[in-house]
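Novice: here's a sequence, model it:
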Amino acid sequence: MRALLVDRSAPGGLRLGTAPDPRPAAHQALVRVTATSLNFGEVRHGLDGAPDGAVLGWDAAGVVERAAADGSGPPVGTPVVTLGAEGAWAELRAVDTALTGPAPAGADPGALSTVPVAGASALRALHRLGPILGRRVLVTGATGGVGRYALQLARLGGAHVIASTGDPDAYGPGLRALGAHEVVAAPAAVGEPVDGVIDLVGGGQLVDAYARLAERGTLVSVGHATDTGEAFPYGAFFGDQGRHDRTLTTFFLLACTDLAPDLTRLAGLVASGELDPQIAWRGSWERAGEAVAALLGRRLHGKAVLDLT
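Specialist: This next block holds a predicted model:
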């Protein structure tokens, strides 16, 4: 099969070549991939740690070519969105059926391919906040792929949505169009306390966002764009300062083994137009080096999609 192979001598660290066809386990379907979307984390960290010749990739959309031998998952011919730790950047992918969601027939595979990491991370993070109808929800790093899905899903869930971005003047109109009621430059600029935070930045912004939590509020740490640690001031976790019972929590998406229903739900919302996948770059996988360079250069605010043509 053809695949994007790790090759540090090539532009972007990837070249189009050939690799052995995957051999699915009994609980895995064999999927013919038609589109894949890139994530900053897999490009920034995955390529650095992978050997030459490896086939990476988390997100892919395609069609089931061989159903799982154990009878789980969708049948042959079903359009699907898939998630895994590797293997998305290839014509064929062996993927766990628990991480494979049937998608509407006729939907754009490129749009569907943005769903797994960005959409599912946003949805699972919002689940961790609990009911959000009528509550104030802050999303930090709102211009990224996860952030843009989180804004839309929070607005659909009835929350008062606050987006945090480093340049509100440039990105404010677009974020408001996605569902943000307010756009601020940083968590410290938020006025009234918030009931929930989806943090995609880490570092000092996570610390400041936690300080804005209302009583019984929850902060879900999802992303770590700053690549720096968090230093909380003395007293940040005292419970007698008027805001007791606050929670800071994390999760790991690939440890969530029951994602198929979430992937299907999100794919349906994208296909119907209720969610905008926010594709910022799209092209043939022969141009993967361009997409990687744009991601690493922080020139994309939204998703990068590769069509396997």
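
Novice: every contact and neighbour count from this point should use C-alpha atoms.
Specialist: Fine.

Novice: center of the chain, which residue is that?
Specialist: For the chain, Ala118 is the residue whose C-alpha lies nearest the centre (C-alpha atoms, centre = their mean; 1.6 Å).

Novice: surely that one is in a helix?
Specialist: Yes: counting by DSSP: H, G, I helix; E, B strand; the rest coil, Ala118 falls inside a helix.

Novice: structure for this one too, so we can compare:
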Amino acid sequence: MRALAVDHTSPGHLSLTDVPDPRPAAHEALVRVEAVSLNFGEVHGATRPEVPDGTVLGWDAAGVVVQAAADGSGPAEGARVVTLGETGWAELRAVPAALLGTAPEDADPGALSTVPVAGLSALHVLRRMGSLLGRRVLVTGASGGVGRYAVQLAARAGAHVVAISRSSAQADGLRSLGAREVHPEPAAVREPVAAVLDNVGGRHLVDAFAALSAGGTLFSVGRSSEADAVLPPDALLGNEGRHDRSIRTFFLFGDPAAGFSADLTWLAGEIAAGRLDPGISWRGSWARHAEAVQTLLDRRLHGKAVLDLQ
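Specialist: Okay, here's the model as predicted:
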């Protein structure tokens, strides 16, 4: 089969090549991939010299089951699915039933492919915040993949969403997704917030933590700034309404995989029904992968990049 594999001699450190077909285990379905979405973490990871040539990466993919799992778990042959795994940039992938969700037959595979990492991360972090009804929730990196889903889901849960985006051109779009406030940086937020989903790290994390009210929690989801977060000594004081605040880490694959199938199915249904905007801002054939990768690495992309395989 054809796959997009690490090649440190090529632009973007990736090239289309032939690799062996996957051999699914009894609990895995074989999926013919129709579209994949790219995440900065995996694209950046492909540039690392310690990743061997020929490695196939890719967490997010959508397609059709061509061989159901032998143990009877998961969907039947012919089902449209959205999948989470580690080798998505290929024509075929073997996926455990726990890591795939079913989707309506007429759903756009490109839109579905944006769901796994970004949609699941946003959903699982927001659940950790508890009831959001009437609470102020701050989302940094709001115009990125996780951020856009977080803004939409938090708004639907009744939160007063405070979105942070350094791009002023994204402000109207974020408001249309449900943000009540849009600021260029957390330091511009004037009223305390009950919870933070931070995708940026660095100074954004420091200032977002300072915006928390008593009992509030900041969830560190990403570090797109690649900058250190250096807290000043008084950041950890508990006086003046700063009591009992906390910072929590998050790792999607640290959550029980048993819950992903139902969540992927629900998110796919919301995408297909038009109740969630996938935020695709770059889309093209996987033959144009170098262009998509460079756009991501140059930080010129707001939203998701999608490669179509078919």
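
Novice: TM value for the aligned chains?
Specialist: Overlay of the two chains. TM-score (TM-score structural alignment, normalised by the length of structure 1): 0.96; 307 aligned residues with a C-alpha RMSD of 1.3 Å.

Novice: just to revisit the earlier point, contacts only, for the residue nearest to the centre of structure 1.
Specialist: Gly145, Val146, Gly147, Tyr149 (C-alpha atoms under 8 Å, 6 or more residues apart in numbering).

Novice: can you give me the helices in the stretch 201-309 of structure 1?
Specialist: 203-211, 260-272, 288-296 (DSSP state H, counting those that start in this stretch).

Novice: and the first one, what other elements does it pack with?
Specialist: Read that as helix 203-211 of structure 1. strand 194-199, strand 213-221 (3 or more C-alpha pairs under 8 Å, 6 or more residues apart in numbering; DSSP states H and E).

Novice: quick one: average offset of it versus structure 2, please.
Specialist: Compared with structure 2 after the fit, helix 203-211 of structure 1 shows a mean deviation of 0.9 Å (mean C-alpha distance after the TM-score superposition for structure 1).

Novice: nearest to Gly242 of structure 1, out of the helices of the stretch 201-309 of structure 1?
Specialist: helix 203-211 (11.7 Å; C-alpha to C-alpha).

Novice: contacts for the longest strand anywhere in structure 2?
Specialist: Criterion DSSP state E: the longest strand present in structure 2 is strand 28-38. Residues outside strand 28-38 of structure 2 that contact it (C-alpha under 8 Å, 6+ apart) are 24, 58, 60-70, 73-75, 88-97, 109-110, 113-114, 304-310.

Novice: stretch 137-145 of structure 1 now?
Specialist: Residues contacting stretch 137-145 of structure 1 (C-alpha under 8 Å, 6+ apart): 118, 147-148, 150-151, 154, 159-165, 171, 175, 186-187, 194-201, 205, 278, 301-303.

Novice: if we go to 7 Å?
Specialist: 118, 147-148, 159-165, 194-201, 301-303 (C-alpha atoms under 7 Å, 6 or more residues apart in numbering).

Novice: got a PyMOL select line for the buried ones in those?
Specialist: If you want just the buried ones from the contacts of stretch 137-145 of structure 1 in PyMOL, going by 16 or more other C-alpha atoms under 10 Å, the selection is:
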select buried, resi 118+147+148+159+160+161+162+163+164+165+194+195+196+197+198+199+200+201+301+302+303
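
Novice: about what we covered before: dump the helices and strands packed on helix 203-211 of structure 1 to JSON lines, plus distance to Gly273 of structure 1.
Specialist: Formatted as JSON lines, these follow (distance: least, C-alpha to C-alpha, whole Å):
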{"stretch": "strand 194-199", "distance to Gly273 of structure 1": "23"}
{"stretch": "strand 213-221", "distance to Gly273 of structure 1": "27"}
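
Novice: with respect to Ala288 of structure 1, which of the ones you listed lies nearest?
Specialist: Closest among these, using C-alpha to C-alpha: strand 194-199, at 28.5 Å.

Novice: superposed on structure 2, what's the mean shift for that closest one?
Specialist: Mean for strand 194-199 of structure 1 is 0.6 Å (mean C-alpha distance after the TM-score superposition for structure 1).

Novice: quick one on the thing from earlier: want to throw the contacts of Ala118 of structure 1 into JSON lines with distance to Pro11 of structure 1?
Specialist: Shown next, in JSON lines, are the contacts of Ala118 of structure 1 (distance: C-alpha to C-alpha, whole Å):
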{"residue": "Gly145", "distance to Pro11 of structure 1": "23"}
{"residue": "Val146", "distance to Pro11 of structure 1": "26"}
{"residue": "Gly147", "distance to Pro11 of structure 1": "28"}
{"residue": "Tyr149", "distance to Pro11 of structure 1": "30"}
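
Novice: sitting in strands, which of these do you find?
Specialist: Per DSSP E, the subset of the contacts of Ala118 of structure 1 in strands is empty.

Novice: mind checking which of those land in helices?
Specialist: Gly145, Val146, Gly147, Tyr149 (DSSP state H).

Novice: hang on, the earlier thing: the longest strand of structure 2 against structure 1, how far on average?
Specialist: Using mean C-alpha distance after the TM-score superposition for structure 1, the mean distance for strand 28-38 of structure 2 is 0.8 Å.

Novice: what span of structure 1 is that strand aligned with?
Specialist: Using TM-score structural alignment, strand 28-38 of structure 2 corresponds to residues 28-38 of structure 1.

Novice: for the matching stretch, buried residues please.
Specialist: Applying 16+ other C-alpha under 10 Å to stretch 28-38 of structure 1 flags Gln28, Ala29, Leu30, Val31, Arg32, Val33, Thr34, Ala35, Thr36, Ser37, Leu38 as buried.

Novice: sounds good, over and out.
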